[in-house]
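Chemist: need a structure here:
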Amino acid sequence: MPEALEGVRVLDCSQILAGPFCSMLLADMGADVIKIEKPNGGDDTRRMGPPFIDTESAAFLAMNRNKRSMVLNFKEPAGVEAMKKLVKDADIIIENYRTGVMERLGLGYEDLKAINPGIIYCSVSGFGRTGPYAKRGGYDLIAQAMSGIMSFTGVPDTPPVKAGVPIADMNAGMFSVYGILTAYINKLKTGKGQYLEVSLLEAALAYTVWESAGYFATGEVAGPLGSSHRNSAPYQGLKTSDGYVVVGAPNQPNWERLANAFGCEDLIAREEYKDNAGRLTNRAKLESELEEKTTLKTTDEWLEILEAAGVPAGPILNMEQIWADPQIQDRGMEAVLEHPTAGTTKNIGTAVKLYDTPGRITEPAPLLGQHTREVLLDAGYSEEDIAALVESGAAVTNDI
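Modeler: You can find the predicted model right below:
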């Protein structure tokens, strides 16, 4: 079957997580992603770990499948010129250099727009390309802290806790995909490319939907609630005899089914629990009363009872358990690839299922500079030209 983004070429000058996650998602859908790395080690993620698989970090293998790698040195004029030559046939550029760096190199949007007016140019940064923090460096942890996420993650009366996954980085990558594809659709209609930018801070802030809404409406500053929901109860993890079960009862019918399933029918008519507002106000007491029942059975026993009752519920799974789960296996979420030096590796599969033009994971993360020669030959360089670039330090090849 064809791939949705077949024929779309992406020049990815980003590294670590947000930008590479964006370009990986595009590559999974068929885009030709050329990962342009710096000399002397390439993407910093190549050295992040442990664990390492042979000479490659697991982190790099996870974020860079389906891509080609070339090494260009932008400190050398010939490296900049090579990049400009590649831009002529490109559709999309992704970069996450500090504000002003690409412009000083002569590789900013206006520079490359003059070469290719249809180019879609995406900049990813910590705080955005304008404003008082524009020149600050930014990381996921800082964005989680400054967006408010760390102020209401965790349980009450404990030190600040970040989300267990790099949510600011990942969401910035996802917003970048959204922005790029929106710009690409507009280009198909108008013929015009454009510049767009995404920041980790705003990508994290965009996820504070309930907390910001509550503050706008009431002025109340949200705090941590553990596994509980800010607007619904019970919607949380409850103790069982051997662990926890998470339950969702965000509306009255689900609440009544849950109470009946737990053998707490008397709570339904209780004035303090008669509606969601009351259950939220008395959340701590309700949790205690429910756990008097839930701690009498195991998690598996409750899951069977709750499923039969039509109550949304689930276990809390660790990495070993989720990758053995039959639903995950059935949905093809474990991708197996053969890497030239690391051997057999596994990746997370595609979360979006297109039925006519499905995404594919066919190629492992590339070795540093593995495709430099291939890409330059495609761009019209001769073998002699490539040798000269390598000799000058403007490019690095690593043919296998």
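
Chemist: make it CA atoms for all contacts and neighbour counts henceforth
Modeler: Noted.

Chemist: Gly79 against Ala394, yeah?
Modeler: Yes: with contact defined as CA atoms under 8 Å, Gly79 counts as touching Ala394 (4.6 Å).

Chemist: Look up how far Pro77 lies from Val396.
Modeler: As for Val396, its distance to Pro77 is 15 Å (criterion: CA to CA, to the nearest Å).

Chemist: okay, those two: which has more neighbours?
Modeler: Val396 (26 against 14; other CA atoms under 10 Å).

Chemist: residues touching that one, list them.
Modeler: When contacts are counted by CA atoms under 8 Å, 6 or more residues apart in numbering, Val396 touches Pro39, Met70, Val71, Leu72, Gly369, Thr372, Leu389, Val390.

Chemist: Please give the structure of this sequence too, so both can be compared:
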Amino acid sequence: MPESPIDPKLRSETRLPLAGLRVLDLTLARAGPTCVRHLADWGADIIRVEPPNSTDGLGGPRDGFDSVNLHRNKRAIALDLKHPDGHAAFLKLASTADILVENMRMQVKHRLKIAYDDLKELNPRLIYASISGFGQTGPYSKRGGVDQIAQGMGGLMSITGEPGRGPMRVGIPINDLTAGNLLALGIMMKLYDRERTGRGGYVHTSLLEAQVFMLDFQASRYLMDGEVAGQAGNDHPVNIPMGVFPTADKPINIAASSPKLWANFCKAAGREDWLEVEEWKTLQGRSKDRARVNATIAEVTRTKPSEWWIERLEEAGIPCGPVNDIKDVFDDPQVQHLEMAMPMRHRTRGDIRVVASPLNIEGLETGVYRDVPELGEHGAELLAEAGLSEEEIADLRAKGALGGAKGGGA
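Modeler: Down below sits the predicted model:
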């Protein structure tokens, strides 16, 4: 097995806020790994625990774009938690961990005897963090959940897409990502609480909870005013004009709904006569006449190219921007300035780029300090750190409780 080309010593020599924290990563798919990636990027020692026959859980190769982007900055061990000796070795690791993150089906961790109740007496300082499809309790708690199911059940698909076209999913796994982000936030809160109490605890969220939370004003619109939102396509549900408009080359987004912005937009477009249209003098009036407002604006915006409009509208203080494809995003000078494409060197793919952390902590800089681990790559190393002898580690491997690379080094 080729060695990782990245020096993990750089991680220990770089002051990062989570340095010194040990995390057991039992996650798969995307929601759990999204949470762990925050912890990994900011200095925690991540131990990825997988079954000996793991295929990574992402539907692609271990050196595929998805796995590499999600599983950098980790060490790895392959343990059979169903084997008594594998389970015992896991408990050794759990006894020294600060955090455990998992997103199995609710009942699986109980069946494996690695749930919070199984570990809290072993390690009272452990923060146990879970993501499920629908919650740890309740009528749906035993169901498996994936992002698109939660998009549908959580109402998002009913308000996404053009009116009359039927439900539409969002183009990213927004529930997986949001649940992972929220769980990372919950872990940070519990870590702060542990500083005061000395005790860990159980932190959890679900795809469904994350989706309902992300409904935001559309949810409060219903809860307070009884309005059930429908699909509005590329238009903002209540503000007008705010949406996508054609230009001579590519579409752009324009947001000019406030009285001041609407007036400035009409002037910038050379159509101050729009300010005299009685039905358009208020936001409510423009909203009722949305189709005509949009069509009238589109007739004007399509006469000039996108860059002409963006420059002109920016000068007028009107929020606007192009509708980019993914290549355009990473070619954008602001995205490049923000360094959102982070360089790393992969053992087989060579010099590549992955998505950087969006968090900025002045005086600290994250990066890729460890390559994505092979299955069980650091097993022997980790078990030795937990106090097992070479003979005990060899015995685990002989019994099939420990898998992965025989060397198990860094």
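
Chemist: in stretch 247-256 of the first structure, what counts as buried?
Modeler: Within stretch 247-256 of the first structure, the residues scored as buried using 16 or more other CA atoms under 10 Å are Val247, Gly248, Ala249, Pro250, Asn254, Trp255, Glu256.

Chemist: for stretch 380-398 of the first structure, same thing?
Modeler: Tyr381, Ile386, Ala387, Leu389, Val390, Gly393, Ala394, Ala395, Val396, Thr397.

Chemist: In helices only, show me these.
Modeler: Ile386, Ala387, Leu389, Val390 (DSSP state H).

Chemist: mind listing the helices for the stretch 251-400 of the second structure?
Modeler: For the stretch 251-400 of the second structure, the helices defined by DSSP state H, counting those that start in this stretch cover 259-268, 283-288, 290-301, 306-315, 326-331, 333-337, 379-385, 390-398.

Chemist: Pipe those into TSV and attach distance to Arg11 of the second structure per row.
Modeler: Conversion of the helices of the stretch 251-400 of the second structure to TSV gives the following (distance: least, CA to CA, whole Å):
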stretch	distance to Arg11 of the second structure
helix 259-268	48
helix 283-288	53
helix 290-301	51
helix 306-315	42
helix 326-331	27
helix 333-337	24
helix 379-385	17
helix 390-398	27
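
Chemist: most packed of those helices?
Modeler: The highest mean neighbour count among the helices of the stretch 251-400 of the second structure, using mean count of other CA atoms under 10 Å, belongs to helix 379-385: a mean of 21.

Chemist: Please tell me which residues of the first structure it aligns onto.
Modeler: Alignment of helix 379-385 of the second structure against the first structure: residues 372-378, by TM-score structural alignment.

Chemist: Could you give the number of residues near Ser123 of the first structure?
Modeler: Ser123 of the first structure: 25 neighbours (other CA under 10 Å).

Chemist: okay, and the common contacts of Gly79 and Ala394 of the first structure?
Modeler: Leu72, Asn73.

Chemist: so the aligned residue in the second structure for Tyr184 of the first structure, which of the three states?
Modeler: Alignment note (TM-score structural alignment): Tyr184 of the first structure maps to Leu191 of the second structure. What DSSP: H, G, I helix; E, B strand; the rest coil gives for Leu191 of the second structure is helix.

Chemist: can you tell me how far Leu191 of the second structure sits from Ile99 of the second structure?
Modeler: 9 Å.

Chemist: end-to-end on stretch 159-174 of the second structure?
Modeler: Chord length of stretch 159-174 of the second structure, first to last residue, is 14 Å (CA to CA).

Chemist: Identify the residue range in the first structure corresponding to that stretch.
Modeler: Counting by TM-score structural alignment, stretch 159-174 of the second structure corresponds to 152-167 in the first structure.
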